[in-house]
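Colleague: What follows is a predicted structure for the sequence shown.
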Amino acid sequence: MQRFADLLDGLVTMPSRNGKLRLIEDYLAHAPDPDRGYGLAALTGELDLGTAKPKAIRELAEARCDPVLFYLSYDYVGDLAETLALMWQGPEDTPEDPPPLWEVIDTLMAAPRTRIPELLAGWLDRLDATGRWALLKLITSGLRVGVSGRLARTAFAGWAGLPLNDVEEAWPCVQPPYEPLFAWAAGGPKPEVRDMPAFRPFMLANPLEETDMPALDPADYAVEWKWDGIRVQVARRFGETRIFARSGDDITHAFPDVVEAADFDGALDGELLVMDASGEPAPFNHLQQRLNRKTVSAAMLRKYPAFVRAYDLLQDGPEDLREHPFRHRRKRLEALFGTPRDRFDLSPLIPLNDWSRMAELRDEARARGMEGLMLKRWDSVYVPGRPKGPWFKWKRDPLTVDAVLLYAQRGHGKRSSFYSDYTFGVWRDDELVPVGKAYFGFTDEELRQIDRWVRANTTDRFGPVRAVTPGLVFEVAFDSVHPSPRHKSGLAMRFPRISRIRWDKPHAEADRLETLLKLVEAAPAADGG
């Protein structure tokens, strides 16, 4: 456990990607089995420990610490794990050795939730402050250390000397603590994926710039809509179906309706969408109701039925098609999905071969409920990553509004000392109502300026959050806005980010809710252009 704690402590303060890779690789080289496998699983979010509720952690703190001092400290620090790790009163006699990571994880997986406080107290007594902090982060699923699942897999591939694409394919086929992967790294056989519904690293598109166009012949490209859902692979072999997100995460459990309807043998690349009452793709916020759920109720399945719009075929039965040109893969895809089936249909191609008409359609994308256009070379093979030239995405322009900063929250990692997460609002009659939250789009110097402004204009504190005097205006860029009963304003933005800071603009002149209401998107048009 202590070695894992040292890894987390190093990652949270390491700003560079290469530095994080080195830290993970060093952990893999020196941590024993099965700790290193469990450590990787924790970083990739693939451990299901049941987790402890913050309320249980606070009750544990009240039993071992002065409650008044604890809550004053928590209000100042803003992080529950960090506060309790520093204030925990352990036994006066010499504690036992720190528990190994495998002991913590195996015990948590087998223990009922009622025993977690007792177990946690015993482990906290055996750890130093860094170990306590790491344990609390692990048990509350709070590992925000700047490491994505792909970065962790990249570190494993680098340490093992294995091709990253091969690691990406094999990863979903094994379970923590990944014994077959470590055996492979030691010179053993690669985990067999041929006869399994395995993940294949996605091929990605580059943004299309106007400067690219003179060098490109539109006739060389197939054109289709960029659908407003999420990119997925659906793989099915020998009756087993799995759905993978672009990150490689397995999201099968969240879409049982799609799994049940899958009746092909192979792997396809497509867009996961929700169907409206007319059978057409619904706005993205309908799909959002289905995402990141461990279980999906029958009512949710009825209200937000999911389906996949297929646009590439990667495997047909046992045959890998990725080395074939897109034209060939498309014909094979049409043979499978040319006739729509339950929960699956085919993304139509748009017969275009000149830039002017493409530009007109791209400008119509928002009205049609699309993100823009996709261009794919007819002769392109399917390769992982983002190669320059074969595929392009031509997205619609973002929307913008001027909104007022309402709340600021401390960040994480290298931003933990700054108020870097911002909730902003617009005017509804004479009050400001929240419409979104953003934490990027500004420079480091602008972050320091905003942080100083927040500290100088704080009106109230709620743990790590500060309410501020209305006064600072942000120009906020966002992709779309949708109705949302969970927000006071009744609206929710998609992909909001700070476009610029309007130091010059009085907050009374910020936009009104009526402006955003006019931008709410309707369901897309039915025809394909």
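Modeller: Noted; the coordinates are in hand.
Colleague: CA only for contacts and neighbour counts going forward, please
Modeller: Noted.
Colleague: helices or strands next to the strand or helix carrying residue 257 in the packing?
Modeller: Using DSSP states H and E, residue 257 sits within helix 256-261. For helix 256-261, the packing partners by 3 or more CA pairs under 8 Å, 6 or more residues apart in numbering; DSSP states H and E come out as strand 240-245, strand 306-316.
Colleague: go with 7 Å
Modeller: If you count contacts as 3 or more CA pairs under 7 Å, 6 or more residues apart in numbering; DSSP states H and E, helix 256-261 packs onto strand 306-316.
Colleague: before we go on, here's another structure to hold up against the first:
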Amino acid sequence: MNRFAALLDRLAYEPGRNAKIRLMADYFRATPDPERGLALAALTGALSFANAKPGLIRALIMERTDPVLFAMSYDYVGDLSETVALMWPAPPAAGRPDRAPLLSEIVGALADLPKRDLPTQLAAWLDGLDDTGRWALLKLITGSLRVGASARLAKTAVAALGDLPPDAVELVWPGLAPPYLDLFAWVEGRAGRPETDDPAPFRPVMLAHAVEPGDFGTLDPADFAAEWKWDGIRIQAVAGRAADGDRVVRLYSRTGEDMSAAFPDLCEALDFDGALDGELLVRREGRVQSFNLLQQRLNRKAVTPRLLKEFPAHMRAYDLLVEDGEDLRELPYAARRDRLATLVMRLASPRLDLSPEVPFANWTTLAAARADPAAAGAGVDSEAVEGLMLKRRDSLYLPGRPKGPWWKWKRDPHTVDAVLMYAQRGHGKRSSFYSDYTFGVWTAGAEGEVLVPVGKAYFGFTDAELKEIDRFVRANTVNRFGPVREVLHTPDQGLVLEVAFEGLARSTRHRSGVAMRFPRIARLRWDKPPREADRLEQLEALLREG
């Protein structure tokens, strides 16, 4: 565990991408199985522990320190794992364990240990580790490493052990499981490429880069096809036959999470053998519904007949990856598209249709289509369009986000000028800054004009702007509610934020009655007094417009 803790500590302070890859590759090269495989699982988010909750950690530390001191320290540090690691009282030398636990011992125990025994065991582990080891252990069990190393970066480090391209590891990854003995044997040349016998496996999805105005000068419109970018959830539908002949159909999220149980209506309708890439939507009465209605079906382990009837699932297909056992990902996009159109026509399912291409002669005409989807062929579904996808006609289907083949050109976001009301510390590298913000707009109240919260945001600003807001929060705190600070907000005093967002929905969880989708801070409006911020009535009007 100490070696894994040292790796996490180095990664947290190392800013360079290539240096992070070297750190992880050196660790994987020098660490034996199964320790390195479990470290890889932790770095890629493949480990979870049902009974290890933050509340348990808080209870353990407050039994050993003054609760008020812990609350003050946690408020200052802003990170639970770091606070507990620093405050944990080291036991007398005579009472310490002889050695630090191995990572494999911890993972195995957390998987098998009864819930009632977990507090005692966790305390024993914390007693046997130093500050860094305790921090790493708590990060591990709470599932929030936040050390600046993505799953893709960790897989790239594994590929470096055998001088393989990162995509080679990405392609075999969905069929693997911790501690990845077959993966390390393959990259080190001790065994063949891992293969899966799963009849309906997930394939890594291909993602797009956001196109900027300056990019169009380097792109030839004749090389690209365009299609609508729908406001749903990216999914992969895979169907095949098990060894006993049973038909297997699965729906995966773009990260490989199995969503099949929540969408039995769609699974039953997909009578084919292969893998489709597309968008999960709710389509009712011949029209794609809002994302808010789709949310009624998401994250459910089971669905009721009422949900199936009121929110019927639909797949709008983008691409065909596999058909009747033939892998099509090495074919050009145009060829895959032709095969996809033929398949969708043959299936003739009301639950599946083909995402239409958008005809255009040049970037100017495509910009006009983006501005007015209804007039460019989207018809009654135009409100569900969030932009355009541009795909090179000769592009292969590659894992990850290669720059060049695919681009996304989202519609311009909505903006609102809102007043900062509350702030909270961030996590990881932002634990020293107030970086999570709640903001509101004006509306008429019983005693005059009042601010009502309409959203929260924790990104969109630059590092310099973060420091500006942090200084303002610290200098203008008027109240505290645990880790949350209430910030001065009157018609004459406060900070106005320009907030960008993708859309609005009705909400019963917010006092304003509206909820923003993907809000982020676009800029700071130091030039604008709070009284000139926008009103709830403006958001209500936008909501009514669709």
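Modeller: That came in fine, so what should we check first? This structure is a prediction, so every number in the text was calculated from the model and none was measured.
Colleague: one step back: quick one: the helix holding residue 257 of structure 1 to structure 2 mean distance?
Modeller: Its matched residues in structure 2 lie on average 4.2 Å from helix 256-261 of structure 1 after superposition (mean CA distance after the TM-score superposition for structure 1).
Colleague: Show me which positions of that helix end up buried.
Modeller: Burial within helix 256-261 of structure 1, assessed by neighbour count using 16 or more other CA atoms under 10 Å, is assigned to 256-259.
Colleague: Need the contact partners of it.
Modeller: Contacts to helix 256-261 of structure 1, defined as CA atoms under 7 Å, 6 or more residues apart in numbering, come from residues 241, 306-307, 342-343.
Colleague: Now flag whichever of those is closest to residue 432 of structure 1.
Modeller: Nearest to residue 432 of structure 1, judged by CA to CA, of these is residue 306 at 35.4 Å.
Colleague: Relative to residue 503 of structure 2, how far out is the equivalent of that closest one over in structure 2?
Modeller: Applying TM-score structural alignment, one finds that residue 306 of structure 1 aligns to residue 313 in structure 2. Distance of residue 313 of structure 2 to residue 503 of structure 2, computed by CA to CA, to the nearest Å: 21 Å.
Colleague: Which one of these two is surrounded by more residues?
Modeller: residue 313 (24 against 21; other CA atoms under 10 Å).
Colleague: Am I right that the more buried one is in contact with residue 287?
Modeller: No - taking contacts as CA atoms under 7 Å, residue 313 of structure 2 lies outside contact range of residue 287: 11.9 Å.
Colleague: which SS class is the aligned residue in structure 1 for residue 235 of structure 2?
Modeller: By TM-score structural alignment, residue 235 of structure 2 lines up with residue 232 in structure 1. With DSSP: H, G, I helix; E, B strand; the rest coil as the basis, residue 232 of structure 1 sits in strand.
Colleague: Next, count neighbours for the residue lying closest to residue 232 of structure 1 once chain neighbours are set aside.
Modeller: Spatial nearest neighbour of residue 232 of structure 1, excluding adjacent residues (CA to CA, 6 or more residues apart in numbering): residue 245 at 4.7 Å. Neighbour count of residue 245 of structure 1, defined by other CA under 10 Å: 18.
Colleague: list the contacts for the residue most central in space within structure 2?
Modeller: When CA atoms, centre = their mean is applied to structure 2, the residue found nearest the centroid is residue 255 (8.5 Å). Listed by CA under 7 Å, 6+ apart, the contact set of residue 255 of structure 2 is empty.
Colleague: go on, residue 96 of structure 2?
Modeller: Applying CA under 7 Å, 6+ apart, we find residue 96 of structure 2 in contact with 127-128.
Colleague: From residue 120 of structure 2, how far out is it?
Modeller: Residue 96 of structure 2 sits 14 Å away from residue 120 of structure 2, taking CA to CA as the criterion.
Colleague: I am finished for the moment; much appreciated.
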